[in-house]
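A.B. asks: one predicted model, sequence on top.
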Amino acid sequence: MRLLPWLRGCLPSTLRGRLFLISLAVVSVPISVAGYLLEHEGRHALLREKGEKLFGLTRILDAHLGAGFDPWLAGAEGAPPANREAAIGRLSAALTPFTDLVAEANPGVGVGYYSKALNAIVTYGPSRQYSGTVGTTIPPDHPGWTVLDSGEKALETGPQVRGLILNAMWPVTRDGAVIGYIWANELSDDVERQAAAMDRAVLAVSAGGILLGLLLTLVMSRRLDRDIQGIIRGLARMRTDLRHALRPPPGEVGEIAVEVNGMARALLDARTLTENILHSIADGVVAVDREGRVTALNPAAEQMTGWTAAEVLGQPYGALFKPDGRFASALLDTLETGQEHIGVPLDLPTTRQTLHVAVSSSLLRDSRDQTIGAVVVLKDLTEQRRLRTQIMRADRLAALGELVAGIAHEVRNPLTSIRGFMQFLGSSDDVTEWQRYAPLIVRQVDSLNRLVTELLEFGRPRPPSIRPVQINDLIREVSLLAGRKSNAQVVLELAPGLPLVEADGEALKQVVLNLIINATQAIAETGTIRIATDDEDGREAVVVVADDGAGIEPENLDKVFDPFFSTKLNGTGLGLAMVHRIVDAHNGTITVASTPGAGTTVTLRLPFVHSLSESS
């Protein structure tokens, strides 16, 4: 496993060097292997050729021997020699002329006969060189004994009688018996000279092929390196200038340059589009790197902060604001924790003014999904807040006007009645008349007193006494009391196991009571009031009060919570206004849906856990 890193470390660092090294291996290895195989096969072919030639000579000598050694021993007299030496001499004299003839016809070749019966060399040509060997016996380890014993021909290379030779030995078989063997040999030096000449030729051709391949590789790698270096220089320039186009060289590398130019144009178009969008949007956009340094600032952000991009690029994000300004930075929080923020309202203390903005921040990631920074979008709400404040002030003034008008209207009617009664009684001395109209005057005074009491409760609500409340039990108690004062049927559909709500129980009783009273007043004679509860995802308790009464006209739906708005003859218009105030104090919501002639549905949503509102 450690070998691979070591080999990688040995490779050249440049493409040209690696290409040259790979080409060297690709060219030299096949040529070297081919040369080796050619030399090896050539040497074997040479040996086979030599062996076939030598065996051909032995067959000629075998044919010349005829019926065997015995006829040559009988000679012209027909009598065999008296002893072994004489027999060897007679065979040598008879066979030497032919062996010399064969040897002279094949320079460098030695031929001869060996008699098994005489156990001696009987002839060895050319005799002028090797006649001294006639009559000698081959050594015990000589391969000729194997031929004599097996009757099989053999081709051997090694040191023998005449030295280091290539020796072909042919058994002489007559009447099924091996009577000797014939040899034809050639000195190995001659064979090696021919093989060496062939080796030199193969080596020269291989070296020439390798050199030619390396030369072509060098030329091609130099041209490829020049083209690639041109592309590298062009890409380096494209880092700062995407409008720069690469000059395409010929071939496939040129096609790469063309594709790179196309990618650069597409990237330039995308960057131009992005820059145009950033320059045209009205919201401020600020981007920072992983260290919180500013990397981008669009014109809207420049106008908000009072800084130009050239002044703050590379500076910490906090440098955009007053040195002593303290604020919770959503951007830096996102950069530190990775938590994104959407539409968070903040006050930013810029160098010129404090901006009221809605902040949205998120992380910036590269193509490998690695964090490279963060971006924040600043939506200026300063003007909107100013306009909203003016609208709220106008709404309060309008509400105050309506409240004053309502109070004046509600107070004027009882006062008018009281004044009329007093004028009438002022001119009457009849005690009966006083007794008759005095209760009427008292009722009008009580009406004024009730109005003042409701106004005090509406204008100065007491702080809620928060404790766990079981809404189902509260609804059962209130509906039981209210149901006795009406002919309407109250149907309860209360969700079992509803969690406790942190609330002011007495205030909620007033809410439910007012809603039931409104529902009973909307029903002409008999009808049904349905009260249902539900648990919404464990976050809110939902209370629905629905009736099948007369309903509310569409133009009056937006006014039902306004003080002193009432469609009933004797209503003060403070009941639903008080309900709305109590629900707001519990951080809940109330909605009304109604269809004239079909009934009204009021929906309350109260959080299970009470928390102080933002305004408190």
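C.D. replies: Arrived safely.

A.B. asks: switch to C-alpha atoms for all contacts and neighbour counts from now on
C.D. replies: Will do.

A.B. asks: just give the nearest non-adjacent residue to residue 605, would you?
C.D. replies: residue 542 (4.7 Å; Cα to Cα, 6 or more residues apart in numbering).

A.B. asks: how far away is that neighbour from residue 471?
C.D. replies: Using Cα to Cα, to the nearest Å, one obtains 10 Å as the distance from residue 542 to residue 471.

A.B. asks: circling back: in which helix or strand does the residue nearest to residue 605 reside?
C.D. replies: Per DSSP states H and E, residue 542 falls inside strand 540-547.

A.B. asks: ok, and what's touching that strand?
C.D. replies: Where contact means Cα atoms under 8 Å, 6 or more residues apart in numbering, the residues beyond strand 540-547 that reach it are 498, 501, 515-516, 519, 522-523, 527-536, 599-608.

A.B. asks: what packs against whatever helix or strand comes next after that strand?
C.D. replies: Once the chain leaves strand 540-547, the next helix or strand it forms, by DSSP H and E, is helix 575-585. Under the contact criterion of 3 or more Cα pairs under 8 Å, 6 or more residues apart in numbering; DSSP states H and E, helix 575-585 touches helix 505-522, strand 589-595.

A.B. asks: buried ones in helix 575-585, by neighbour count?
C.D. replies: By neighbour count on 16 or more other Cα atoms under 10 Å, the buried set for helix 575-585 is 575, 576, 577, 578, 579, 580, 581, 582, 583, 585.

A.B. asks: what's around residue 377, how many residues?
C.D. replies: Residues near residue 377, counting by other Cα atoms under 10 Å, number 20.

A.B. asks: err, residue 594, not the other one
C.D. replies: The tally of other residues near residue 594 (other Cα under 10 Å) stands at 20.

A.B. asks: and for residue 91?
C.D. replies: Other residues near residue 91 come to 22 when the count uses other Cα under 10 Å.

A.B. asks: over to residue 213?
C.D. replies: Number of residues near residue 213 (other Cα under 10 Å) recorded here: 18.

A.B. asks: same check on residue 335?
C.D. replies: Summarising burial for residue 335: neighbours were counted as other Cα under 10 Å, giving 24.

A.B. asks: next, the one to line up against it:
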Amino acid sequence: MIKKRISFRFKLILSMIVAIAVPILLIGYLTITQVEQALLEEKEKKLYAFARHLDRMLVGTFDQYLPTGKNLTNEEKIRILNQQLQPLTDNIAYDNPGLGIGYYSKELDAILTYGPSSELKDKIGLAISENHPGRDVLTTGQPMVMTGNQVRGDIMNAMIPIKRENEIIGYIWANELTSDVNQQIFAMMKKIFYILLIGLSIGMIIAWQISRKLGGAIDIIIASIGKMDHDLSYRLPSIDGVLNKIPHEVNKLIDKLVETKEQVRRTDRLRAVGELAAGMAHEIRNPLASIKAFTQIVEEQMERNDDNREYMEIIIKEIERINELTEQLLLFGKPTAYKEEKLCVDQLIRETLPLIEHELRKKESQLISDLEEIEMIADRALLQQVIINLLLNAVQSMDRQGMLAIHSTVMHDSIEFSVYNSGSTIAEEKKEKIFDPFYSNKKNGMGLGLTVTQNIVQLYDGRITCQNEKNGVTFLVRFPKQKRTH
């Protein structure tokens, strides 16, 4: 009997662990695959955006940067063009560490600029090889992303043609070292792995606790049924919890079978018990949602003063925690604009402010708003999500009796709004990471709010930056007046 009890409990624990582990591992695998693909796609979009930005900064053709009336050699032209254009590429490169960016001239067949020049100035004047993908861009006039060994080394390289009056005069590239990209992917996978490990650990603890509780009750049922084999007058004792219906129903069945022949009664009893056991085994193998429902049923049937109610509440809380973890991993999408319309951004901010008023009152904090009328064409839900994320981040980061200030204004070539919160500043080494997926300084944060915010802002060719102030932090969002067509 002891061996049977141990064997049954082991199978029960194993089946519950499998029921929890398989969905979590499957979701984890799919999530890692999707997030990795999304990260690579996001890298491509980011590199294309840098290249297009550099194209917009080039006024006219390369010839317009050369002095007229002089018979210059190719080397002199390259030197002059480099002096004129290198500051443009360096500004972008230095603002984005790890980025390589520059101009290539088709006529001169040479690299004109390569930022950051402090690291890559030795590439100036070089011609790309005949099998370099840049040759295809110059020939076809089509943008291209290639990964492999190129001028800078092993890189992910986005290239776009420079077209002036339907003529291709060169191309622009923006790249990152594949080692940097792979490092970011590895860091992301490492965080997801830790989340899955935590989820599996919690699931196993829950499975162990539930199976231990159920196993004891089932052992009593099994032992009692064993006694009935020899004594049909014996009845199953009552059991606390949701399984108390099993002894009741079995005892009712025995009472009815007593009126029939011994063999029929014994056969029917075993069949009924087998059906109950099969149904119970099926319920035990249900996914995490079924385990939560099953635990809630146990809690509802307990007396209010039952000491185990607190234990059941802890189990439910931990199950909900697993649900929250699995739901965030599935939510790194990419934002999609479904309905774009002309929006008054300042009015949208005013409509969103009431959502944080309760938290501000709890912290006895002050709200200051200085909103100039600004308009843009965007998806209302996406833009409001940006505002909500920044406001919530500010409220959660400020101390009691602090200050939150929001400001909007129209600049010469852009519109912008900023959110300031008083409190601690962000360490310089962490500022570069706050927009990375799954990076958070908050105790219960998943590190997705600022990532999603940045993705939405970049969808409209915007830029979000973080700046430490004397007594707090400011997040600034800037959109160009003329947005691209989506």
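C.D. replies: The structure has been received and is ready for your questions. Please read all numbers here as calculations on a predicted model, not as lab measurements.

A.B. asks: just to revisit the earlier point, drop anything exposed from the contacts of strand 540-547 of the first structure.
C.D. replies: Listed as buried from these are 498, 501, 515-516, 519, 522-523, 527-535, 599-608; burial here means 16+ other Cα under 10 Å.

A.B. asks: next one: the strand holding residue 542 of the first structure to chain centre, how far?
C.D. replies: Per Cα atoms, centre = their mean, to the nearest Å, the displacement of strand 540-547 of the first structure from the mean C-alpha position of its chain is 49 Å.

A.B. asks: now that strand: which residue numbers in the second structure?
C.D. replies: Strand 540-547 of the first structure falls opposite no residue of the second structure when the two are matched by TM-score structural alignment.

A.B. asks: now the angle from that strand to helix 505-522?
C.D. replies: Using axes from the mean of the first three to the mean of the last three Cα atoms, to 10 degrees, one finds that strand 540-547 of the first structure and helix 505-522 are set 30 degrees apart in direction.

A.B. asks: map residue 165 of the first structure onto the second structure.
C.D. replies: So residue 165 of the first structure corresponds to residue 155, using TM-score structural alignment.

A.B. asks: all helices for the second structure, in order.
C.D. replies: With helices called from DSSP state H, the second structure shows them at 2-57, 74-95, 117-120, 133-140, 178-228, 245-257, 262-284, 288-300, 308-330, 345-352, 354-362, 380-397, 428-431, 449-459.

A.B. asks: mind putting the buried residues of helix 575-585 of the first structure in CSV, distance to residue 17 of the first structure included?
C.D. replies: Output for the buried residues of helix 575-585 of the first structure, formatted as CSV (distance: Cα to Cα, whole Å):
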residue, distance to residue 17 of the first structure
575, 93
576, 89
577, 88
578, 89
579, 87
580, 84
581, 84
582, 84
583, 81
585, 80
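
A.B. asks: state the distance from the residue nearest to residue 605 of the first structure to residue 492 of the first structure.
C.D. replies: In this structure, residue 542 of the first structure and residue 492 of the first structure are separated by 14 Å, where distance is defined by Cα to Cα.

A.B. asks: which one of those two has more residues nearby?
C.D. replies: residue 542 (21 against 16).

A.B. asks: in the first structure, what stretch matches stretch 213-233 of the second structure?
C.D. replies: Using TM-score structural alignment, the match for stretch 213-233 of the second structure in the first structure runs over residues 223-243.

A.B. asks: got it, and stretch 27-45 of the second structure?
C.D. replies: The counterpart of stretch 27-45 of the second structure in the first structure, counting by TM-score structural alignment, spans residues 34-52.

A.B. asks: can you check stretch 80-89 of the second structure too?
C.D. replies: Using TM-score structural alignment, stretch 80-89 of the second structure pairs with 90-99 in the first structure.

A.B. asks: the matching stretch: which residues count as buried?
C.D. replies: 90, 91, 92, 94, 95, 96, 98, 99.

A.B. asks: the residue lying closest to the fourth one once chain neighbours are set aside: neighbour count?
C.D. replies: For residue 94 of the first structure, the nearest residue in space outside its immediate sequence neighbours is residue 72; the separation is 6.8 Å by Cα to Cα, 6+ apart. Burial measure for residue 72 of the first structure: 20 neighbouring residues, criterion other Cα under 10 Å.

A.B. asks: who's in contact with residue 72 of the first structure?
C.D. replies: Taking Cα under 8 Å, 6+ apart as the contact definition, residue 72 of the first structure lies against 90, 91, 94.

A.B. asks: among those residues, which one lies nearest to residue 477 of the first structure?
C.D. replies: Ranked by distance to residue 477 of the first structure (Cα to Cα), the contacts of residue 72 of the first structure are led by residue 91 at 151.9 Å.

A.B. asks: wouldn't that closest one be in contact with residue 69 here?
C.D. replies: Yes: here residue 91 of the first structure reaches residue 69: they are 7.5 Å apart, a contact under Cα atoms under 8 Å.
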